[in-house]
Structure formats: C-alpha cells, structure tokens
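Chemist: A structural model of the following input is requested.
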Amino acid sequence: MKLYNYFRSSASFRVRIALALKGLDYDYLPVHLVKNEQLGESYASVSASRLVPLLKDGDAIVTQSMAIIEYLDETHPQPPLMPADALGRARVRTLSLDIACEIHPLNNLRVLRYLVGPMKIAEEEKDRWYRHWVETGLETVERQLATAPARYCHGDSPTMADCVLVPQIFNAQRFNCRVDHVPNVMRVFEACMQLDAFAKTQPSACPDAS
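Modeler: Here you go, the predicted structure:
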C-alpha cells in the first residue's frame, strides 16, 4: 500500500492512525500542500480531486479519509474500527462526521487561504474564525461524548471516531483554541495519545515534518 499524504494534514493523520492501529505497512509518499504539490501534474495524474490523503492498494485507489478508514476496516477487519452493532456504528459515524463535516471543512488550508487572499481578511481575524468554529464544534462533540462516557469515543477500544478526533485536537492546540470547556473530549484525547498508533503517527513524527 502507498499513502499519499502531508504531515500536517489532519485528514492524512486520521488515516495514518488507522493504518497503525491495524498494524499495516505502507509507503509514505509526501505531498506538500503549502508548496501546492497537490496541484502538480504528477499528483493530478493519480488524484482526480487533487486532495490528500489518497491510498493506493495495488490497483485500487481510495480517497477521502473516512472512506479510506472504512475500506481498511472492511479489507483488514482486525482490530475493528467500527462497532459490531448498527447503533454503535451509527454513533461512531455521527461523532466522526461532527468533526469531519462540521468543523474541519471550515478550517482547512483552502478555506484559510481564501479568507486571507481574495477575501482580504487579516491574519488575526482569520485566527478568530478558526477558533470560533473549532471551539463551538467541539462543544457538540463534548455533548455527544457525555451521553455515554467511555475510555475512548465509543467503548473501550479506539474506533474511527478517535482517528478523527485526535487530529482535530492537534489543530486546535496549534491555533491556541480553548479546550478547557470540553473535558470529555480532552480525556479521550489523552487516552488515545497513550497508544503508539496515535503518538507515533503525529505530525512531528512524520518524515516530511518541517
């Protein structure tokens, strides 16, 4: 398997965690987003969306981090990243989507570049935008976690939801977002970071970290 990704991409981080939890080996292929390498012809020939991450598994190509994680879970079932029951799977997907759809898209690199570029928003105002959506979005996750507290997002073993949560907290801390108002979120984050699959795939541990 080959993973096209960027060390600071939270979506890429999600997939690195999933691969590590499953103990799967892969070739790490960096695509530097700040340098716009995702727009170059060599990567465009592989990725129709020109986004990361992208997983190449033999002749198969899978994009979008959550689709990749579910693909890995179906092709390499152990250890599972989705609960066995339908309601549990729905809850894990809900938690994942609360982050991947409600927080992350408002704060990814393309959006931030547009705010300070064509929209001519000052850096300080851009950071206020970032912190607002992260902090309020995490409040939703906090309420979800409070309904069924557990060691991880759902139960006593990591799921896709944890793969999505941890990178978002890394981003929150990088932009000095407030997190003291989400104690359940941070408790789960700390539990995850005790596992090698999370600690050894974090941005600073990546070969293209700079």
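
Chemist: hey, let's count contacts and neighbours off CA atoms from now on
Modeler: Noted.

Chemist: wait, what's in contact with the residue of the chain most remote from its centre?
Modeler: The C-alpha centroid of the chain is most remote from Lys120, which lies 27.8 Å away (C-alpha atoms, centre = their mean). With contact set as C-alpha atoms under 8 Å, 6 or more residues apart in numbering, Lys120 has no partners.

Chemist: how about a cut-off of 10 Å?
Modeler: Residues near Lys120 by C-alpha atoms under 10 Å, 6 or more residues apart in numbering: Arg113, Tyr114, Lys126.

Chemist: in the one helix or strand the first one maps to, what's buried?
Modeler: When secondary structure is defined by DSSP states H and E, Arg113 falls within helix 109-116. Of all the residues in helix 109-116, those buried under the rule 16 or more other C-alpha atoms under 10 Å are Leu112, Leu115.

Chemist: Same question for stretch 49-60.
Modeler: Using 16+ other C-alpha under 10 Å as the test for burial, stretch 49-60 gives Arg50, Leu51, Val52, Pro53, Leu54, Leu55, Lys56.

Chemist: Okay, and the nearest residue to Cys192 once chain neighbours are set aside sits in which element?
Modeler: Once flanking residues are discounted, Cys192 sits nearest to Phe198: 6.4 Å by C-alpha to C-alpha, 6 or more residues apart in numbering. Using DSSP H and E, Phe198 sits in helix 196-199.

Chemist: Sequence B follows; please return its structure for comparison with A:
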Amino acid sequence: MDLYSFFNSSTSYRVRIALALKKLDFNFNPVNIRVAEHKAPGYVEKNPGASVPLLVDDGFELGQSMAIIDYLDAKYPEPRLIPQDLQTRARVLEISNLISCDMHPLNNLRVLKYLVKELGVSDEAKTAWYNHWIAEGFQSLEKMLQRTGSGDYCVGGQVSLADCCLVPQVANASRMGCDLGAYPRVMAVYEHCNTLPAFQQAAPANQPDFQK
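Modeler: Sure thing, here's the model as predicted:
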C-alpha cells in the first residue's frame, strides 16, 4: 500500500489518522503541493484530481480523502470509523461533511493562492476570508457537537471519521492564528484525540516531509 501525501495537507492528515488507527503499514510518497508536484503529468495520470492524498492499494489508485477512508473502512473494518447504526452513521457523516465540504474547500492552499495571485487580494483580506469561514464553520460544528453530546469524541464514546476530519481542521485554524476560544466542545475533542498515539503518529510534525 502506498500513500502520496503532503505533511501540511489536512486531507492527507485525515487519511494518515485513519491508517494509523487501523494499524496499516504503507509506503510514504511525498508530494510537495507548494511547488505544484501534484500537477506533474505522471502524478495526474495516477490521480486525475491532481490533489493529495492518493492511495494505491495493489494497483488500485484512489484519490479524495473521504473516498479513501470509506474504502479503508470497508476493507479493514476495525476500528470502524463510519458506524453501521443508521442514525449514528448519519451524525458522523453530517459532521464530516460540514468540515470536508463546507469548510475545507474555501480555505485550502489553492483557493488562498488564487485569491492573492489571480484576484490581487491583500494578505489582510486573505486572512479575513480565512477567519470568516473558520468562524462560520466552527459555530455550526459546536452546535452539532452539543446535539451529539460530545465528550472525548465527536459522536459517542469512540473515534470516528468525524474526529479524523475535526483534528486536521483545528490544527490548520490554530496554525493560521484563528481564535478558537468560543468552541469548547470542538477543542475538547481536538485535545483528547491528540493524546492518542494514532493521532500523534499522523501529525504533520511527525511526517518525513515535514518543513518548518
């Protein structure tokens, strides 16, 4: 199994968490998105989405973090990250999709670069953009966690896909200097998950391609 990943990519981070939770070994292949290695013809042939991560499993090539984690969950169901119970599954996916579909796409590297390089947005305006969408998303997330009665985890008493999505998003927001004091449930999940070996193993600072 091969994982093509970038240390600071939150989508790659999600998949690394899932792999670590499931104790799956893989070959690490760095793809530096800061210098557009994800757009190299050889890579795009493997991953038409021209993004990270990319999982290659016995010749089966799969991009998109949510599809990858679903694939891993079906093939290696312990621990199960997408619950089987109908309503619990729905809650996990609701939270995961809020982060992966509503929040992350607005604030990822290619969007921020486009704002600055193509639209001429100032650094101050770019920061305001980032903070706005983080605040809007986390306000919703905090209410969702209140509804699920979150504690150590987003939903119930065990780790799920929702936690795999939440931790990288909080890490990115913290790195960008966002004020997260208004989201105690979000931060409680983040802080607890980061005490777990799998989350520590998957953290950006512990990746072979880490750059300060």
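
Chemist: Tell me roughly how far the biggest helix by length in structure 1 lies from structure 2 on average.
Modeler: Secondary structure of structure 1 per DSSP state H: the longest helix is helix 123-146. Compared with structure 2 after fitting, helix 123-146 of structure 1 has a mean deviation of 0.7 Å; criterion: mean C-alpha distance after the TM-score superposition for structure 1.

Chemist: who's in contact with Leu21 of structure 2?
Modeler: 15, 78-81, 159-160, 164, 196-199, 201-202.

Chemist: Which pair of those residues spans the longest distance?
Modeler: Farthest-apart pair in the contacts of Leu21 of structure 2 is Arg80 and Gln201; separation 18.7 Å (C-alpha to C-alpha).

Chemist: and the residue nearest to Pro203 of structure 1 when sequence neighbours are not counted, which of the three is it?
Modeler: Leaving aside its sequence neighbours, Pro203 of structure 1 sits nearest to Phe7 (C-alpha to C-alpha, 6+ apart; 4.9 Å). What DSSP: H, G, I helix; E, B strand; the rest coil gives for Phe7 of structure 1 is coil.

Chemist: again with the one 5 residues further on
Modeler: Of the three states, Ser12 of structure 1 takes helix according to three-state DSSP.

Chemist: ok, so what distance separates the residue nearest to it when sequence neighbours are not counted from Ile169 of structure 1?
Modeler: Nearest non-adjacent residue to Ser12 of structure 1, counting by C-alpha to C-alpha, 6+ apart: Pro53, 4.9 Å away. Distance, Pro53 of structure 1 to Ile169 of structure 1, by C-alpha to C-alpha, to the nearest Å: 19 Å.

Chemist: now swap in Pro80 of structure 1 and tell me
Modeler: Per C-alpha to C-alpha, Pro80 of structure 1 is found 23 Å from Ile169 of structure 1.

Chemist: for Cys206 of structure 1, same thing?
Modeler: Distance, Cys206 of structure 1 to Ile169 of structure 1, using C-alpha to C-alpha: 17 Å.

Chemist: And Ala11 of structure 1, by the same measure?
Modeler: 12 Å.

Chemist: Please say which of these two ends up with more neighbours.
Modeler: When Ala11 of structure 1 and Ile169 are compared for neighbours, Ala11 comes out ahead with 24 against 19, by other C-alpha atoms under 10 Å.

Chemist: residues touching the residue nearest to that one when sequence neighbours are not counted, list them.
Modeler: With sequence-adjacent residues excluded and distances taken as C-alpha to C-alpha, 6+ apart, Ala11 of structure 1 is closest to Ser65, at 5.7 Å. Contact analysis of Ser65 of structure 1 by C-alpha under 10 Å, 6+ apart lists 10-16, 18, 52-55, 71, 100, 163-164.

Chemist: just to revisit the earlier point, what helix or strand is the residue farthest from the centre of structure 1 on?
Modeler: Using DSSP H and E, Lys120 of structure 1 maps to neither a helix nor a strand.

Chemist: residues near Ala25 of structure 2, how many?
Modeler: Rather than Ala, residue 25 of structure 2 is Asp. Around Asp25 of structure 2 there are 11 residues (other C-alpha under 10 Å).

Chemist: shouldn't it be in contact with Ala18?
Modeler: No - with contact defined as C-alpha atoms under 10 Å, Asp25 of structure 2 does not reach Ala18; the gap is 11.4 Å.

Chemist: which SS class is Leu106 of structure 2?
Modeler: Going by three-state DSSP: Leu106 of structure 2 is helix.

Chemist: isn't Glu61 of structure 2 right up against Lys46?
Modeler: Yes - Glu61 of structure 2 is in contact with Lys46 according to C-alpha under 10 Å; the separation is 6.5 Å.

Chemist: Next, show the common contact partners of the two.
Modeler: Each of Leu54, Leu55 lies in contact with both Glu61 of structure 2 and Lys46 under the rule C-alpha under 10 Å, 6+ apart.

Chemist: Now Leu115 of structure 1. Nearest residue, chain neighbours left out?
Modeler: Nearest to Leu115 of structure 1 is Ile121, by C-alpha to C-alpha, 6+ apart, at 5.4 Å.

Chemist: number of nearby residues for that neighbour?
Modeler: Other residues near Ile121 of structure 1 come to 16 when the count uses other C-alpha under 10 Å.

Chemist: list the contacts for it?
Modeler: So, once contact is read as C-alpha under 10 Å, 6+ apart, Ile121 of structure 1 ends up touching Leu112, Arg113, Tyr114, Leu115, Asp127, Trp129.

Chemist: Pick the one among those residues closest to Phe175 of structure 1.
Modeler: Lowest distance from Phe175 of structure 1 to the contacts of Ile121 of structure 1 (C-alpha to C-alpha) belongs to Asp127, with 7.2 Å.
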